[in-house]
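Q: A predicted structure for the sequence below; I have some questions about it.
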Amino acid sequence: MKLDVLAIGAHPDDVELGCSGVLIKEVNSGRKVGIIDLTEGELGTRGTVATRYQEAADAAKIIGAHVRENLKMRDGFFVNDEAHQMKVIRMLRKYQPEIVIGNILEDRHPDHGKGGQLIYDACFLSGLRQVKTYDDNGKEQEKWRPKYLLHYIQDRFYEPDVIVDISDVWEQRLDSIKAYKTQFFDPNSSEPQTYISSPEFLEAVTARARLLGKRIGVQFAEGFLSKKSIGISSLDALVLQET
């Protein structure tokens, strides 16, 4: 299956927190969207690997993703080396996305920055003909490099290069995040409280979306960084907002 957009996250729930609004909008526009989780989130304080898989499946259904895969890298300990890059390259060549959205390049959680740089390097290497990969049937894959790689903002705030209005899908986006019932606030949970399980965490997620929305004159938005300049064919591509 060829995808239009492939979102990649170091942990299950990274994609939902970072770019689920854009993914929902793409699905609603008739485009094919996929999600790749690098790890199973096995070091998470709350829940289990089994519950994370179920929550990830539930979230993918809410988003409308056409496919979701997990590369089972070691949570907390994966590295940006050839072996890990090749795993990501195989996914890029398998799904041939036009746009990839991945982790930020530096953040509070080391896996986010490692994941972002791993995705960045893999996107470049995937376009080299001499880098050989093979599918599950042993057939050599064709080289593929996405047209754009965007990085979603995570814990630390960065000034975005691109801001996307997600006001019309905000509630659906929030539902995809809340699908991770073991990870976020639950007054009935007896598990230890974590950085992301307090009610204030989801309030902060909403506040950031409002802040980014205000920048472009809408209610809610998601922001992205790009190391590549993004060009347009004409001024018609600009959507002018009243301020």
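A: Yep, that arrived.
Q: CA atoms for contacts and neighbours, from now on please.
A: Fine.
Q: And the helices in the protein, which stretches?
A: 14-28, 49-63, 82-95, 110-125, 170-178, 199-215 (DSSP state H).
Q: List the buried residues for the last one?
A: Buried residues in helix 199-215, counted by 16 or more other CA atoms under 10 Å: 202, 208-213.
Q: Likewise for the fourth one?
A: Buried positions in helix 110-125, judged by neighbour count with 16+ other CA under 10 Å: 111-123, 125.
Q: Closest one of those residues to Glu16?
A: The shortest distance between Glu16 and any of the buried residues of helix 110-125, using CA to CA, involves His112 and amounts to 13.8 Å.
Q: Thought Ile119 was touching that closest one, still the case?
A: No. With contact defined as CA atoms under 8 Å, His112 does not count as touching Ile119 (10.5 Å).
Q: which residues do those two both contact?
A: Between them, His112 and Ile119 share these contacting residues under CA atoms under 8 Å, 6 or more residues apart in numbering: Asn103.
Q: this is the comparison structure:
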Amino acid sequence: MKLNILAFAAHPDDTELSCAGTLAKHIDLGDKVGVIDFTKGELGTRGTPEIRMKEASKSAEILGLSVRDNLSFADGFFENDHEHQLKIVEKIRQYKPDIVIANAIRDRHPDHGRASEIVKTAVFLSGLAKVETTDQDGKAQEPWRPKTLLHYIQSIPITPDFVVDISGFWETKMKAIQAFASQFHDPKSDEPETYISDPKFMKMIEARSLELGQIIGVEHAEGFTIDRYLGIKDLNSVL
């Protein structure tokens, strides 16, 4: 299956919190979109890997993803090395996305910035004919170089290079986030409080979306960074 957009995430719920509105919007436009999580979030304070896999499947249904995979990397300990890079190259070549979206370039969780760098490296390697990989049937994969690599923004505020209007898709984003019920505020839960289970965390997510939306004159928006200049055909493109 060829995807238009493939988003990578260090942990289940990274994409939901950061770019689910954009993914939902593109799915509504008819694009095929997939998410590949690196880990099962097994080091998370709340919930279990089994619960988080079920929550990821539920979120995938809400968003209408064409693909949701998990690479089963070691939470907290995966590295930007040959082994991990090739696993991502295999997925890029399998799904042949035009656009790849990765974790934030830096963030409070060290996995996020490291995941960002692994994907950046893999996107380049995926286009090299002499980097050899095979598919699940043992057949050689053809090189594939996505047209664009983007990075979503997570906990640490990063000035976006551009923002996407997600007005009309905010409720879908919130439903996808709430699919990960084990991770967020629940007054009935007796599990330890964490950074993201604090009710103020979800308020921050909405406040950021409202702020970015206000800046471009819409209700809600999500921000992204890119490692190159964005080109426009003419000045009418920025009206």
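A: Structure's in. What do you need? Nothing here was measured: the structure is a model prediction, and the numbers come from that model.
Q: what's the TM-score here?
A: TM-score for the superposed pair, counting by TM-score structural alignment, normalised by the length of the second structure: 0.98. Supporting figures: 239 aligned residues with a CA RMSD of 0.9 Å.
Q: Once you drop chain neighbours, what's closest to Asp31 of the second structure?
A: The shortest distance from Asp31 of the second structure to any residue that is not its chain neighbour, by CA to CA, 6 or more residues apart in numbering, is 5.8 Å, and that residue is Asn4.
Q: Ok, Trp170 of the second structure next?
A: Beyond its immediate neighbours in the sequence, the residue positioned closest to Trp170 of the second structure (CA to CA, 6+ apart) is Gly21, lying 6.0 Å away.
Q: Equivalent analysis for His112 of the second structure, please.
A: Asn103 (5.5 Å).
Q: do the same with Val33 of the second structure
A: With CA to CA, 6+ apart as the measure, Ile5 is the residue that lies nearest to Val33 of the second structure, at 4.8 Å, once sequence neighbours are left out.
Q: Same check on Leu63 of the second structure?
A: Ala24 (5.6 Å).
Q: Distance check, the counterpart of that neighbour in the first structure against Leu212 of the first structure.
A: Residue correspondence to the first structure (TM-score structural alignment): Ala24 of the second structure is matched to Ile24. Distance, Ile24 of the first structure to Leu212 of the first structure, by CA to CA, to the nearest Å: 18 Å.
Q: quick one on the thing from earlier: same list (the buried residues of helix 199-215 of the first structure) but as JSON lines, adding distance to Ser176 of the first structure.
A: Putting the buried residues of helix 199-215 of the first structure into JSON lines (distance: CA to CA, whole Å) gives the following:
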{"residue": "Leu202", "distance to Ser176 of the first structure": "12"}
{"residue": "Arg208", "distance to Ser176 of the first structure": "17"}
{"residue": "Ala209", "distance to Ser176 of the first structure": "15"}
{"residue": "Arg210", "distance to Ser176 of the first structure": "18"}
{"residue": "Leu211", "distance to Ser176 of the first structure": "20"}
{"residue": "Leu212", "distance to Ser176 of the first structure": "19"}
{"residue": "Gly213", "distance to Ser176 of the first structure": "19"}
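Q: Show me which pair in these is furthest apart.
A: Going by CA to CA, the two entries of these that are most distant from one another are Leu202 and Gly213, at 16.5 Å.
Q: Ile103 of the second structure: how many residues sit nearby?
A: Not quite, residue 103 of the second structure is Asn, not Ile. 31 (other CA atoms under 10 Å).
Q: got it, and Phe73 of the second structure?
A: When neighbours are counted by other CA under 10 Å, Phe73 of the second structure registers 18.
Q: Would you confirm that the residue nearest to Val33 of the second structure contacts Ile27?
A: No. Counting by CA under 8 Å, no contact exists between Ile5 of the second structure and Ile27, whose distance comes to 9.4 Å.
Q: any residues in contact with both of the two?
A: If you check Ile5 of the second structure and Ile27 against CA under 8 Å, 6+ apart, the residues they both contact are Val33.
Q: Which position in the first structure pairs with Phe8 of the second structure?
A: Alignment of Phe8 of the second structure against the first structure is given by TM-score structural alignment, with Ile8 as its counterpart.
Q: Run through the residues that contact its match.
A: 15, 35-38, 100-103, 119.
Q: Now do the spatially closest residue to Gln219 of the first structure that is not a sequence neighbour against Ile63 of the first structure, distance only.
A: With CA to CA, 6+ apart as the measure, Gly213 is the residue that lies nearest to Gln219 of the first structure, at 5.1 Å, once sequence neighbours are left out. Distance, Gly213 of the first structure to Ile63 of the first structure, using CA to CA: 20 Å.
Q: now swap in Ser198 of the first structure and tell me
A: Plainly put, Ser198 of the first structure is 24 Å away from Ile63 of the first structure if you go by CA to CA.
Q: These two: who's more crowded?
A: Higher neighbour count among Ser198 of the first structure and Ile63: Ile63, with 27 against 15, using other CA under 10 Å.
Q: Aligned counterpart of the more buried one in the second structure, please.
A: The equivalent of Ile63 of the first structure in the second structure is Leu63 (alignment by TM-score structural alignment).
Q: Ser209 of the second structure contacts His220, doesn't it?
A: Yes. Counting by CA under 8 Å, a contact exists between Ser209 of the second structure and His220, whose distance comes to 5.1 Å.
Q: any common contacting residues for the two?
A: Common neighbours of Ser209 of the second structure and His220 are not found (criterion: CA under 8 Å, 6+ apart).
Q: Any idea how many residues pack against Asp98 of the second structure?
A: When counting by other CA under 10 Å, one arrives at 17 neighbours for Asp98 of the second structure.
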